[in-house]
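**Q** here are the coordinates; sequence isn't available:
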């Protein structure tokens, strides 16, 4: 058992699992939740009652859901993100200018964590949304950030979460990924060539903060029919350069 494991609290672990179930299901009863977390209904019911007493969940006739308290928490977290308003403005500008999905993400706990998404003009829908997490190795956003990290940090992320195949095009071995990261470092941007979602292509660039450490990445996504090599090279790449420059200048010198 690791030192970190020895310091964990079982009751808190169970509460977190219950909250994860409610987030994925939207609403669930005691029996469903107990089956999902692998516990008896009695202990699960006590956890649910405690969470409801603290107003983190709501009991609606025996069906439980997350409370609106998380909206306030989410807004507070947004305020902790450096230059959040600038990020929103630049992502919105990218989406409007390119007519595609534009997104910004950062790293948290070894996951690509989406911060903002704009798709006003796009006719394509993706499952990403603010707060949603995704693997590093299968996304352009993730690979763009990895390209600015040390090999040791990249390996720790891969060891923690693995490299599952999201599509037939996903890199599933460290050697493949590290070779791709070297290409990304040389060209200055990352590509997701249907590696995360079939039929969808994405270009992303890393964004660094005042300490020159990567604090996120910005991307443009669209169907393969529109995301051609020619368009990436002649149009999308330059648009991302402008957006990242604005974000970095405001972060470093504002």
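**A** Sure, I can see it. All of these numbers come straight from a predicted model, not from anything done at the bench.
**Q** going forward, measure contacts between C-alpha atoms and count neighbours the same way
**A** Noted.
**Q** what about the nearest residue to residue 114 once chain neighbours are set aside, how many neighbours?
**A** Among residues not flanking residue 114 along the chain, residue 105 sits closest, at 4.2 Å (C-alpha to C-alpha, 6 or more residues apart in numbering). Residue 105: 28 surrounding residues under other C-alpha atoms under 10 Å.
**Q** hang on, residue 105 in a helix?
**A** No - per DSSP: H, G, I helix; E, B strand; the rest coil, residue 105 lies outside any helix segment and is strand.
**Q** can you give me the strands for the chain?
**A** With DSSP state E, the ranges of strands along the chain come out as 57-60, 63-66, 101-108, 111-118, 133-134, 190-193, 200-208, 214-223.
**Q** quick one: which of those is nearest residue 44?
**A** For those, the distance to residue 44 is smallest for strand 63-66, at 11.8 Å, taking C-alpha to C-alpha.
**Q** ok so, going back, take the strands of the chain and lay them out in JSON lines including distance to residue 94.
**A** Below are the strands of the chain laid out as JSON lines (distance: least, C-alpha to C-alpha, whole Å):
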{"stretch": "strand 57-60", "distance to residue 94": "37"}
{"stretch": "strand 63-66", "distance to residue 94": "33"}
{"stretch": "strand 101-108", "distance to residue 94": "6"}
{"stretch": "strand 111-118", "distance to residue 94": "8"}
{"stretch": "strand 133-134", "distance to residue 94": "22"}
{"stretch": "strand 190-193", "distance to residue 94": "17"}
{"stretch": "strand 200-208", "distance to residue 94": "12"}
{"stretch": "strand 214-223", "distance to residue 94": "8"}
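**Q** for those, which one sits closest to residue 74?
**A** strand 111-118 (10.7 Å).
**Q** need the residues that contact the closest one.
**A** Outside strand 111-118, the residues within contact range by C-alpha atoms under 8 Å, 6 or more residues apart in numbering are 87-88, 91-92, 95, 101-107, 128-136, 141-142, 157.
**Q** next one for the comparison:
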């Protein structure tokens, strides 16, 4: 790593993925930094209020300061005010989990959710805000890739990998680039992406790209996800117009937020 700033940011990213805390040695091993260097970084981050020791001489974890900054940014940027009511209405209409993702450079990131299932069998991960979407296996990722040429789509997938790191996708996930290209072609013809047993076994999701106003600029994706046994072909067909209507509403409202207006300007 080239700088103290980069090391500090990598440490924050790692701790964000481990809310239970991590030992100094675990951070050092994962990031390839000497233990003494990690300890100095953690001491400085602690002084600034971003990390704390979970127990005396024990693991280090994030404080709420970083999360508060993120929530404050989303609130002040208009994302919450503009998007959440639309997501909530779509959740009520579909009875499933709704996720909004936005483009951040060459990544797609989940930023807001709404749960429409009130009981019984439901898909409710609860920890996906801020998570980078795996493009090849998630419906939102496939929806975004389907708006590009095959060449551009494969470029993004090659950077991230066709298989996600850290967990095993479902049996319906593409295992080769050829499989993925077939999925993208189908999504283009349908006008939406459908991933069944792909990102996760037993889960189905459908997604459409989110464009800025009347332009062709894609700024994110909107998806409906739930148990595959409930999101049948018939149910998916019923939800397609509802999902597209919500995406159009979000697109029309996007210009009211500076955050949404600047999305999509640095696409690969």
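**A** Ah, there it is. Computed from a predicted model, the values in this text were never measured in an experiment.
**Q** need the TM-score from the superposition.
**A** Between these two chains, after superposing, the TM-score reads 0.86 (TM-score structural alignment, normalised by the length of the first structure); 246 aligned residues with a C-alpha RMSD of 2.3 Å.
**Q** so which of the strands of the first structure gets nearest residue 77 of the first structure?
**A** Ranking the strands of the first structure by proximity to residue 77 of the first structure (C-alpha to C-alpha) places strand 111-118 first, at 10.3 Å.
**Q** okay, that closest one sits on what stretch of the second structure?
**A** On the basis of TM-score structural alignment, strand 111-118 of the first structure is assigned to residues 107-114 in the second structure.
**Q** average gap between that stretch and the first structure?
**A** Averaged over the aligned pairs, stretch 107-114 of the second structure sits 1.6 Å from the first structure after superposition, using mean C-alpha distance after the TM-score superposition for the first structure.
**Q** what's the offset of that stretch from the middle of its chain?
**A** 4 Å (C-alpha atoms, centre = their mean, to the nearest Å).
**Q** repeat for stretch 92-103 of the first structure
**A** 18 Å.
**Q** centre-most residue in the second structure?
**A** Nearest to the mean C-alpha position of the second structure, by C-alpha atoms, centre = their mean, lies residue 110 at 2.9 Å.
**Q** quick check: the gap between it and residue 99 of the second structure.
**A** 7 Å (C-alpha to C-alpha, to the nearest Å).
**Q** what is the aligned counterpart of residue 66 of the first structure in the second structure?
**A** Match for residue 66 of the first structure (TM-score structural alignment): residue 62.
**Q** same check on residue 45 of the first structure?
**A** Under TM-score structural alignment, residue 45 of the first structure pairs with residue 39 in the second structure.
**Q** burial measure for that match, as a count.
**A** Applying other C-alpha under 10 Å, we find 18 residues neighbouring residue 39 of the second structure.
**Q** how many residues are close by residue 220 of the second structure?
**A** Applying other C-alpha under 10 Å, I find that residue 220 of the second structure has 28 neighbouring residues.
**Q** what sits against it?
**A** 100-103, 108, 144, 209-211.
**Q** can you tell me, leaving aside adjacent residues, what's nearest to it?
**A** residue 102 (3.9 Å).
**Q** residues touching residue 23 of the first structure, list them.
**A** With C-alpha under 8 Å, 6+ apart, residue 23 of the first structure has these contacts: 65-66.
**Q** scan the second structure for its longest helix.
**A** In the second structure, assigned by DSSP state H, the helix with the most residues is helix 233-253.
**Q** return the set of buried residues in that one.
**A** With burial defined by 16 or more other C-alpha atoms under 10 Å, the residues of helix 233-253 of the second structure counted as buried are 236, 239-240, 243-244, 246-251.
**Q** now swap in stretch 170-188 of the second structure and tell me
**A** Buried residues in stretch 170-188 of the second structure, defined by neighbour count with 16+ other C-alpha under 10 Å: 170, 172-174, 180-181, 183-185, 187-188.
**Q** and stretch 91-104 of the second structure, by the same measure?
**A** Those would be 91-92, 94-104, for stretch 91-104 of the second structure by 16+ other C-alpha under 10 Å.
**Q** and residue 16 of the first structure, how close does it get to residue 104 of the first structure?
**A** Here the distance between residue 16 of the first structure and residue 104 of the first structure works out to 26 Å (C-alpha to C-alpha).
**Q** now residue 242 of the first structure
**A** To residue 104 of the first structure, residue 242 of the first structure is 14 Å away according to C-alpha to C-alpha.
**Q** ditto for residue 71 of the first structure
**A** 20 Å.
**Q** likewise for residue 93 of the first structure?
**A** Distance from residue 93 of the first structure to residue 104 of the first structure, by C-alpha to C-alpha: 12 Å.
**Q** and residue 17 of the second structure, what's its match in the first structure?
**A** Matched to the first structure by TM-score structural alignment, residue 17 of the second structure sits across from residue 24.
**Q** count of neighbours near that match?
**A** As a burial measure, residue 24 of the first structure scores 9 neighbours (other C-alpha under 10 Å).
**Q** then the one 4 residues further on?
**A** Taking other C-alpha under 10 Å as the criterion, the count of residues near residue 28 of the first structure is 20.
**Q** kindly report the same for residue 261 of the second structure.
**A** By the criterion of other C-alpha under 10 Å, residue 261 of the second structure has 14 neighbours.
**Q** counterpart of it in the first structure?
**A** Under the alignment (TM-score structural alignment), residue 261 of the second structure maps onto nothing in the first structure.
**Q** can you give me the distance of residue 261 of the second structure to residue 241 of the second structure?
**A** Per C-alpha to C-alpha, residue 261 of the second structure is found 25 Å from residue 241 of the second structure.
**Q** what does residue 168 of the second structure give?
**A** As for residue 168 of the second structure, its distance to residue 241 of the second structure is 32 Å (criterion: C-alpha to C-alpha).
**Q** likewise for residue 198 of the second structure?
**A** Using C-alpha to C-alpha, residue 198 of the second structure is found at 23 Å from residue 241 of the second structure.
**Q** go ahead and confirm the match of residue 45 of the first structure touches residue 26.
**A** No - applying C-alpha atoms under 8 Å as the test, residue 39 of the second structure and residue 26 come out as separate, 11.4 Å apart.
**Q** quick one: the helices in the second structure, in order.
**A** Remark: helices assigned in the second structure by DSSP H are 4-16, 24-31, 35-47, 65-77, 79-94, 139-145, 150-160, 177-190, 233-253, 258-262.
**Q** mean per-residue distance, the first one to the first structure?
**A** Here helix 4-16 of the second structure is compared with the first structure after superposition; its mean distance to the aligned residues, by mean C-alpha distance after the TM-score superposition for the first structure, is 2.4 Å.
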